[in-house]
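# With the sequence up front, the predicted model follows.
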Amino acid sequence: MAVRINLDVIMARRKIGVSELAERIGITPANVSILKNGRAKAIRFTTLDALCRALDCQPGDILEWVPDGEAEG
């Protein structure tokens, strides 16, 4: 099982950078980058809520489940 994080796609569609998003949701730019690059091992619901509010999207727009063997990396 793998969960793919599509935060980079949503950010590009909304034309928002790491620094601006970090400021809007109250986490460090380094942590936004970890999420954006798919290196996060977990995400708090409060962070996911803040992302959805800032980006005007649903959790399913950011997180996507993919079957084994189809995940990147």
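Here it is on my side, so go on. Here the structure is a predicted model, which is why all the values come from computation and not from measurement.
# use CA for all of it now, contacts and neighbours both
OK.
# Can you tell me which residue is spatially central in this protein?
residue 7 (3.4 Å; C-alpha atoms, centre = their mean).
# so what's it up against?
Applying C-alpha atoms under 8 Å, 6 or more residues apart in numbering, we find residue 7 in contact with 35, 36, 62, 63.
# Quick check, the last one in contact with residue 8.
No: between residue 63 and residue 8 there is no contact, the gap being 11.1 Å when judged by C-alpha atoms under 8 Å.
# In terms of neighbours, single out the busier of those two.
Set residue 63 next to residue 8 and count neighbours by other C-alpha atoms under 10 Å: residue 8 wins out with 19 against 14.
# Who are the contact partners of the more buried one?
Going by C-alpha under 8 Å, 6+ apart, residue 8 touches 36, 37.
# what's the spacing between it and residue 26?
18 Å (C-alpha to C-alpha, to the nearest Å).
# another one to put next to it:
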Amino acid sequence: MQIIVNLDVMMAVRKVSSKELAKAIGITEANLSLLKRGRVKGVRFETLANICAYLNCQPGDILEYRRAE
């Protein structure tokens, strides 16, 4: 099982920089970078909701499940 984080793709589509998004949702750029690269073990629903609200998207636009082959 693998969860793929497509946050960088959604940010590019919306033309939002890491600095802008981090400031808007109240996390550090370093933590946002870790999240974008899928290097976190979890994400708070509040953080996910803030990202979705700012980018005007759904959680499924950011997170994707891929079955291990």
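Yep, that arrived. None of these values were measured; they are calculated from a predicted model.
# And the TM-score between them?
The TM-score (TM-score structural alignment, normalised by the length of the second structure) is 0.95; 69 aligned residues with a C-alpha RMSD of 0.7 Å.
# which residues are in contact with the helix ranked longest in the first structure?
Identified as the longest helix of the first structure according to DSSP state H is helix 45-55. Helix 45-55 of the first structure has contacts (C-alpha under 8 Å, 6+ apart) with 10, 11, 14, 21, 24, 25, 58, 59.
# and with 10 Å instead?
7, 10-11, 13-16, 21-22, 24-27, 32, 44, 56-63 (C-alpha atoms under 10 Å, 6 or more residues apart in numbering).
# which residues in the first structure form strands?
With strands called from DSSP state E, the first structure shows them at 2-5, 63-66.
# from those, which stretch is densest packed?
The highest average neighbour count among the strands of the first structure, using mean count of other C-alpha atoms under 10 Å, belongs to strand 2-5 at a mean of 16.
# Compare the contacts of residue 7 of the first structure and tell me which is most surrounded.
residue 62 (22 neighbours).
# Give me the spatial nearest neighbour of that residue, chain neighbours excluded.
Computed as C-alpha to C-alpha, 6 or more residues apart in numbering, the closest residue to residue 62 of the first structure that is not its neighbour in sequence is residue 6, at 4.8 Å.
# For residue 42 of the first structure, list the residues it contacts.
residue 35.
# let me fix that: residue 37 of the first structure
4, 5, 6, 7, 8, 31.
# thinking residue 40 of the second structure is in contact with residue 30, fair?
No: contact criterion C-alpha atoms under 10 Å: residue 40 of the second structure and residue 30 do not qualify, at 11.5 Å.
# Kindly write the PyMOL command that selects the buried subset of the contacts of helix 45-55 of the first structure.
Only the buried members of the contacts of helix 45-55 of the first structure enter the following PyMOL selection, criterion being 16 or more other C-alpha atoms under 10 Å:
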select buried, resi 7+10+11+21+22+25+32+62
